[in-house]
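Enquirer: Next one to model:
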Amino acid sequence: MIDVSINESMAKGEREVRRRVEQARRSYELRVEKLPKGVADALQKGTYPIPLAELSGRDSMFVAGQIECPACYCNASIAFVDYLIGSGSYAERRNSVAFLLCQVCQLRLEGASELDVAGVDVRWAELPEITLKGMAEFYGQSDTFEDLSD
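Expert: I've put the predicted structure just below:
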């Protein structure tokens, strides 16, 4: 009986994620069809950094990258918790993914399970060589790490 309840709850969560992806896809299609020709291609080639408001007020700092949105196929932002991502291996990416945000179609997915349901493979996320400015300032504090230059 417990297994049935868990399975029903998981199925409901999966349906909700699929509904949100389809809703974002439809919203994107409705907006794009009203725009001049060629705009859809430009939108798909554009890059859209995560707004600072999305990153502030949280307990963690993030490493942000880009990945294809499962709804509109534009470049979406994907954020990983900085202290969990390690070297960026597949397992570390899965364990550290925080959210996906597409500013074109407004899709937002939280955590590995929602990304899995939407068919997003975190291995394909393009990660920058540098981290957010706030991370650089935090890690650059002299009292955070030992000074090994002596």
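Enquirer: For the rest of this, base every contact and every neighbour count on C-alpha atoms.
Expert: OK.
Enquirer: hang on, A112 packs against Y90?
Expert: No: contact criterion C-alpha atoms under 8 Å: A112 and Y90 do not qualify, at 11.6 Å.
Enquirer: Proceed likewise with the subsequent sequence, for comparison:
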Amino acid sequence: MQAMKKMGSMSKLLGMLPGANSGAMKKQLENFDEGEIVRTQAIVQSMTPTERREPKILNGSRRLRIANGSGRSVKEVNSLVDRFSAAQKMMKTMRNGGSIPGLPAGMANSISAQQSAGLRKPLSKNLPKNLPNNLPNKKKSRSGNPAKRAQE
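Expert: All right, here's what the predicted structure looks like:
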């Protein structure tokens, strides 16, 4: 979020997206509130790293702590969590080949599988050859003993 803020206003960045100059999208960009990003950032920064990774663990007392820490209301924290879960669900639908509600038919599928593979190819060139496909979330613990560490 910090890097995006350095690039300029969010409405200008979103305006650069393809299709952003259409009527409905242009109207929404004009009504975009830059302060919403600051409020959202305050809520997210009041969460622990575990809460950021797993928003399902946010019970009432955690939400109250986050609201107090960010200077926002519990209602605003709940709204952010709901929007996040809706966005997560939409991304999952897109990943599984579904369409995005609200977009013109075929717009979500405008990038073919070949094109998206072509976009990923340059990124994979710089990766080591022996890198596994599924990296674990946890780091493997290492022994403090140099002899044991050499065996690992």
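Enquirer: Put one on top of the other, what's the TM-score?
Expert: The TM-score (TM-score structural alignment, normalised by the length of the first structure) is 0.24; 54 aligned residues with a C-alpha RMSD of 4.8 Å.
Enquirer: neighbour-wise, which of A112 and Y90 of the first structure wins?
Expert: Per other C-alpha atoms under 10 Å, whichever of A112 of the first structure and Y90 has more neighbours is A112, with 20 against 14.
Enquirer: which secondary structure element contains the more buried one?
Expert: helix 111-117 (DSSP states H and E).
Enquirer: Now tell me what touches that helix from outside.
Expert: Residues outside helix 111-117 of the first structure that contact it (C-alpha atoms under 8 Å, 6 or more residues apart in numbering) are 14, 17-18, 94-95, 97-100, 109, 121.
Enquirer: Now list the buried members of those residues.
Expert: Buried by 16 or more other C-alpha atoms under 10 Å: 14, 17-18, 94, 97-100, 109, out of these.
Enquirer: In TSV: the residues you listed, plus secondary structure and distance to E54 of the first structure.
Expert: Below are those laid out as TSV (DSSP: H, G, I helix; E, B strand; the rest coil; distance: C-alpha to C-alpha, whole Å):
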residue	secondary structure	distance to E54 of the first structure
E14	helix	24
V17	helix	20
R18	helix	23
R94	helix	20
V97	strand	14
A98	strand	11
F99	strand	10
L100	strand	11
L109	strand	13
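Enquirer: Please convert those residues to JSON lines, extending it with distance to S77 of the first structure.
Expert: JSON lines is the format used below for these (distance: C-alpha to C-alpha, whole Å):
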{"residue": "E14", "distance to S77 of the first structure": "21"}
{"residue": "V17", "distance to S77 of the first structure": "17"}
{"residue": "R18", "distance to S77 of the first structure": "19"}
{"residue": "R94", "distance to S77 of the first structure": "15"}
{"residue": "V97", "distance to S77 of the first structure": "11"}
{"residue": "A98", "distance to S77 of the first structure": "11"}
{"residue": "F99", "distance to S77 of the first structure": "8"}
{"residue": "L100", "distance to S77 of the first structure": "6"}
{"residue": "L109", "distance to S77 of the first structure": "11"}
